[in-house]
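[1] Predicted model and sequence below, questions to follow.
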Amino acid sequence: MLQEFKDHIAAHFSFLSGSRLLIACSGGLDSVVLTEMCHSLKFEFGVAHCNFNLREEESDGDEKFVKSLAERLSVLFFRRSFDTEKYAKDHDLSIQMAARELRYGWFRELALEFQYDYVLTAHHADDNLETFLINLSRGTGLDGLTGIPEVNEIFVRLLLPFSREEILDFATEKNIQWREDSSNKSTKYLRNKLRHDVITELKAIHPKFLHNFKNTLDYLKQSKDFIQSQLVHLKKELFITSEIDIVKIPINKLRNYGNPRTCLYFLLRDYGFTAWDDIEQIVTAQPGKQVFSETHRLVKDRDYLLLSPIVEEISDREYLISEEEQTIMIPPGTIKFRKVSEIVQKDFKTIYVDKEKLKYPLTVRKWKAGDYFYPLGMKGKKKLSKFFKDEKLSLLAKERVWILCSEKEIVWIINYRADNRFKITPQTKQLLKITIT
């Protein structure tokens, strides 16, 4: 097994060469064998042990055993004692999830403080199978059926191709000692129940069950990789980013793919959405229908679904600008005021006005229902709501419109249109250039 382990590292983990490693060692069979093999391959590593104080004297015995192992191998030993039950209660977690949060958080701290490049954990093929079955029982998607990742941030699992039986045979052959965790025998935990009652029976029915499972896992990973490559193409086809921070998804194009729910799942899952029934229904809902995740929202507009980050509500805030101010930073951007002698640039981010027509302080605020202005180049007035409709602004774009006002009169719909009442005329004596960036 040691040679297979060495070949596996050479083929898939060449980046570990010359790295400083930290091995998470509980004292059990898997982590002790991992530690012994890394020592045989002359890796530079330290050993970290968590005492979760869940099994009284047995937990302390595990700690002493791992400390002794580290001393025998002449490697650094780190230990931390946790009040796991209190942490679980304070954070409303199961004991297993509390222990997981505590150990992974501590491993990250150690790696940062002592400059370890990677943390090695001893997950193996049987752990992968148990995780697969747990996720399957909970109704997971494809991500949950592709097993434990070999590399996840700084965490590396070198034993995933090897079964518990292979690890046990190696330990027996090399006369390696380890500690037995009595809690592993209890079937009150789901993982243990699967291990002892379900997987044992599956292996008895089909002796090559674990081998076949590993093949299936490879197929699922290949399928996931294929979907990811297609997702890149799908986003190019369906994601339109014509407005700031807003992604537009054309509904007709989405329907052409035949299964909008599946497409939306892959398109939106990275944005934290979970209410897939609501998201499926939003395609045919009336404009204005919204679905939220913790970080984003999806809005049904006329012909599009609009995806945007959730921003802090600041619609009631107004900003006053004195005549002396030349630059002000506000939510729509940085606005600059400069006296100039000629007009050299005109676009939707720059306007020129007759300074003498302004009444200070100027105000920048969000637009409100009932607001109207006199569009530059036109004689009559127009409500902003009508202007937005004519400009085909989306619901989200309208929410983000700010206006520059002189007293109650609109000077500029920022980023869109200036007001005719403040335009430059032959009688203008002072030109004021206003720019937003």
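    The structure has been received and is ready for your questions.

[2] C-alpha only now, for contacts and for neighbours.
    Fine.

[3] And the strands in the stretch 251-400 of the chain?
    Per DSSP state E, counting those that start in this stretch, the stretch 251-400 of the chain carries strands over the ranges 290-292, 296-300, 304-309, 319-321, 327-330, 333-340, 350-354, 362-366, 372-373, 382-383.

[4] Now the fourth one: buried residues?
    Taking 16 or more other CA atoms under 10 Å as the basis for neighbour counts, the residues of strand 319-321 that come out buried are Ile321.

[5] would you list the strands of the stretch 251-400 of the chain in TSV and tack on distance to Asn192?
    Listed next are the strands of the stretch 251-400 of the chain as TSV, based on distance: least, CA to CA, whole Å:
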stretch	distance to Asn192
strand 290-292	37
strand 296-300	38
strand 304-309	41
strand 319-321	61
strand 327-330	57
strand 333-340	57
strand 350-354	67
strand 362-366	58
strand 372-373	68
strand 382-383	67
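
[6] quick one: contacts for Asn415?
    By CA atoms under 8 Å, 6 or more residues apart in numbering, Asn415 lies in contact with Phe348, Lys349, Ile436.

[7] Using JSON lines, please lay out the residues you listed together with neighbour count.
    As requested, the contacts of Asn415 are exported to JSON lines (neighbours: other CA atoms under 10 Å):
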{"residue": "Phe348", "neighbour count": "14"}
{"residue": "Lys349", "neighbour count": "15"}
{"residue": "Ile436", "neighbour count": "18"}
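
[8] And these, which is closest to Lys423?
    Closest approach to Lys423 among the contacts of Asn415 (CA to CA): Phe348, at 14.5 Å.

[9] Contacts for the helix or strand encompassing Ala11, please.
    For Ala11, the host element (DSSP states H and E) is helix 2-12. Outside helix 2-12, the residues within contact range by CA under 8 Å, 6+ apart are Met37, Leu41, Leu158, Leu159.

[10] Leu76: what's it in contact with?
    Counted by CA under 8 Å, 6+ apart, Leu76 has contacts Phe45, Gly46, Val47, Ala70.

[11] part of a strand, is the second one?
    By that I understand Gly46. Yes: assessed with DSSP: H, G, I helix; E, B strand; the rest coil, Gly46 lies in a strand.

[12] Near it, how many other residues are there?
    For Gly46, the number of neighbouring residues by other CA atoms under 10 Å comes to 22.

[13] about what we covered before: save the contacts of helix 2-12 as CSV, and put in secondary structure and neighbour count too.
    What follows is the contacts of helix 2-12, written out as CSV (DSSP: H, G, I helix; E, B strand; the rest coil; neighbours: other CA atoms under 10 Å):
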residue, secondary structure, neighbour count
Met37, helix, 17
Leu41, coil, 12
Leu158, coil, 21
Leu159, coil, 24
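
[14] putting a second one here so we can go through both:
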Amino acid sequence: MLKAFKEHIELKFPELLREHFLIACSGGLDSVVLASLCKELGLQFSLAHCNFGLRGNASDGDEDFVRTLANSLNSPIFITHFDTLGYVNQHKVSVQMACRDLRYTWFRQILEEQQISLLLTAHHANDNLETFIINLSRGSGIEGLTGIPEKAQYLRRPLLPFTREQLEAYAQSNAIHWREDSSNTDTKYLRNKIRIDLVPTLKELHPTFTENFKNTLHYLQQTNTIANAYLEQLKSELFVPHEDGYKIAIEALKGLHPLTTYLHGLFYEYGFRELDNLEALLDGLTGKQLRSNSHVLVKNREFLLLSPIHKENESDFYTIDEGVENLSSPINLKFSEVSERLDNSKNIIYVQKNTLNFPLTLRKWRKGDYFYPIGLNGKKKLAKFFKDEKIDVLSKEKVWLLCSNDKIVWVVGMRADNRFKVVSSAQKILKIEIT
């Protein structure tokens, strides 16, 4: 196996021959064999072990074992302890999901702090089979049936071509010891049930099942590569860059057949899974929207607008005290007193300073907002103003309003309010500009 592993690394993971990397090590067979193989090849790595505190003395025993292993391999080691059940109660997730969230957050922290670019996990061919069956049982497109990726961002999985039986044979022939997690035999967990009950039955039905499955996975991956190449070409034609996202013509989408299949392929990577809702959006009213965990899709007349969801850490309400000259957040504004007024533009307005009540505020628009646009007679609802200016739904959410008390002074970057216009050069004039 060492020879096969060496050839696999040289062919698929040459970066591991040059870089120091991190190995996630639980102390179980898979990660211990991975660390041992890397050591035999003379690769440079550190170990990272998580103690989730779920099995009492057994968890502490795993930690001690990995410490000893790191010492025998002459490898640096990182160890952390988690209050896993506390995380479960706080975030209302399963224990398995909590462990995943906690460990990968910690792994990324190590990579950043230690300036290490790659993390190796010990997923192998049996894990691929279990993942395939799980996705098959839940209902999946081809992307869920192509197996665990060998490379994904900072992750590398060099053991995927090898079965657990191969790993165990290598460990036994090289007198490599490992820790057994008793929970691995508990069939209340889906993966364990598949591994213990289902896979042996499949192998009984066909003696070469494991090898056949690897071939099937390879063919599916090839087919997926071809399909993705076509979808990327289609996206380059249909997805027109628009602000920080895309604008997609609805009629062009409706011309694709079978429609649901294309919608799945085009929007799956953005987190949209409910195809019925996605198809209904095409005929929905302007303003109707769908949200995934990462993106929002909005119907805007004859287009769909696709944009990432920005997780704002700041409030949508800001105050500006009198005397402030420069504002850098949430937008860049400059305030200066001038002796004469020039014409307003989209980026510069002039206001009569004594009409303002400080502190001014910056906020997003709300339903029912109105102002008195310069150049028009009377007031106008902001929603109607946006419609007349052909401002789409997503763009409206990004507009800032500069206000004095509850009165809008400026729809920033668009139109000033008539109530604050300069009527006398004898009074102080405030110039406000976007910088």
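    Good, I have the coordinates. This structure is a prediction, so every number in the text was calculated from the model and none was measured.

[15] Got a TM-score for the pair?
    TM-score of the superposed chains, computed with TM-score structural alignment, normalised by the length of structure 2, equals 0.77; 429 aligned residues with a CA RMSD of 4.4 Å.

[16] re earlier: can you tell me which of the strands of the stretch 251-400 of structure 1 comes nearest to Pro250 of structure 1?
    With CA to CA as the criterion, Pro250 of structure 1 lies closest to strand 304-309 of those, at 4.5 Å.

[17] Other residues contacting the closest one?
    Residues external to strand 304-309 of structure 1 that are found in contact with it (CA under 8 Å, 6+ apart): 245-251, 283, 295-300, 396.

[18] Stretch 327-337 of structure 1 too?
    By CA under 8 Å, 6+ apart, stretch 327-337 of structure 1 touches Tyr319, Ile321, Glu325, Gln326, Trp402, Leu432, Lys433, Ile434, Thr435, Ile436, Thr437.

[19] tell me the contacts of the fifth one?
    When contacts are counted by CA under 8 Å, 6+ apart, Trp402 of structure 1 touches Pro332, Val364, Arg365, Lys366, Trp367, Ile413, Ile414.

[20] Grab the nearest non-local neighbour of it.
    Once flanking residues are discounted, Trp402 of structure 1 sits nearest to Lys366: 4.4 Å by CA to CA, 6 or more residues apart in numbering.

[21] Can you point out the buried residues in stretch 267-284 of structure 1?
    Leu267, Leu268, Tyr271, Phe273, Trp276, Ile279, Glu280, Ile282, Val283.

[22] Could I get the full set of helices for the stretch 201-350 of structure 1?
    Counting by DSSP state H, counting those that start in this stretch, the stretch 201-350 of structure 1 has helices at residues 209-238, 251-256, 260-268, 276-282.

[23] whoops, the stretch 1-150 of structure 1 was the one
    Going by DSSP H, counting those that start in this stretch, the stretch 1-150 of structure 1 shows helices at 2-12, 29-40, 57-73, 84-90, 95-114, 125-137.

[24] Could you tell me which other helices and strands the last one packs against?
    Spelled out, it's helix 125-137 of structure 1. Identification of packing neighbours for helix 125-137 of structure 1 by 3 or more CA pairs under 8 Å, 6 or more residues apart in numbering; DSSP states H and E yields helix 190-193, helix 209-238.

[25] what's the average distance of it to structure 2?
    With mean CA distance after the TM-score superposition for structure 1, helix 125-137 of structure 1 departs from structure 2 by a mean of 1.4 Å once superposed.

[26] Between helix 209-238 and that helix, find me the angle.
    50 degrees (axes from the mean of the first three to the mean of the last three CA atoms, to 10 degrees).

[27] Tell me who's in contact with the residue sitting nearest the centre point of structure 2.
    Taking CA atoms, centre = their mean, the centroid of structure 2 lies closest to Ser294, which sits 6.2 Å from it. Residues near Ser294 of structure 2 by CA under 8 Å, 6+ apart: Tyr270, Gly271, Pro308, Ile309.

[28] redo that, cut-off 10 Å
    Contacts for Ser294 of structure 2 were tallied using CA atoms under 10 Å, 6 or more residues apart in numbering; they are Glu269, Tyr270, Gly271, Phe272, Ser307, Pro308, Ile309, His310, Lys311.

[29] Pick the one among those closest to Glu143 of structure 2.
    Distance to Glu143 of structure 2 across those (CA to CA) is lowest for Glu269, with 9.9 Å.

[30] ok, that closest one to Ile434 of structure 2 distance?
    Separation of Glu269 of structure 2 from Ile434 of structure 2 (CA to CA, to the nearest Å): 36 Å.

[31] can you check Ala383 of structure 2 too?
    Note on Ala383 of structure 2: its distance to Ile434 of structure 2, by CA to CA, is 23 Å.

[32] Tell me which of the strands of the stretch 251-400 of structure 1 lies nearest to Ala418 of structure 1.
    Per CA to CA, nearest to Ala418 of structure 1 of the strands of the stretch 251-400 of structure 1: strand 350-354, 6.7 Å.

[33] Now do the closest one: everything it contacts.
    Strand 350-354 of structure 1 is contacted from outside by 335-340, 342-346, 411-412, 414-425, 427-437, using CA under 10 Å, 6+ apart.

[34] Relative to Cys403 of structure 2, how far out is Phe82 of structure 2?
    Relative to Cys403 of structure 2, and taking CA to CA, Phe82 of structure 2 is found at 47 Å.

[35] which residues touch Arg138 of structure 1?
    Contacts for Arg138 of structure 1 were tallied using CA under 10 Å, 6+ apart; they are Gly144.

[36] ok, Val340 of structure 1 - contacts?
    Val340 of structure 1 neighbours (CA under 10 Å, 6+ apart): Tyr352, Gln430, Leu431, Leu432, Lys433.
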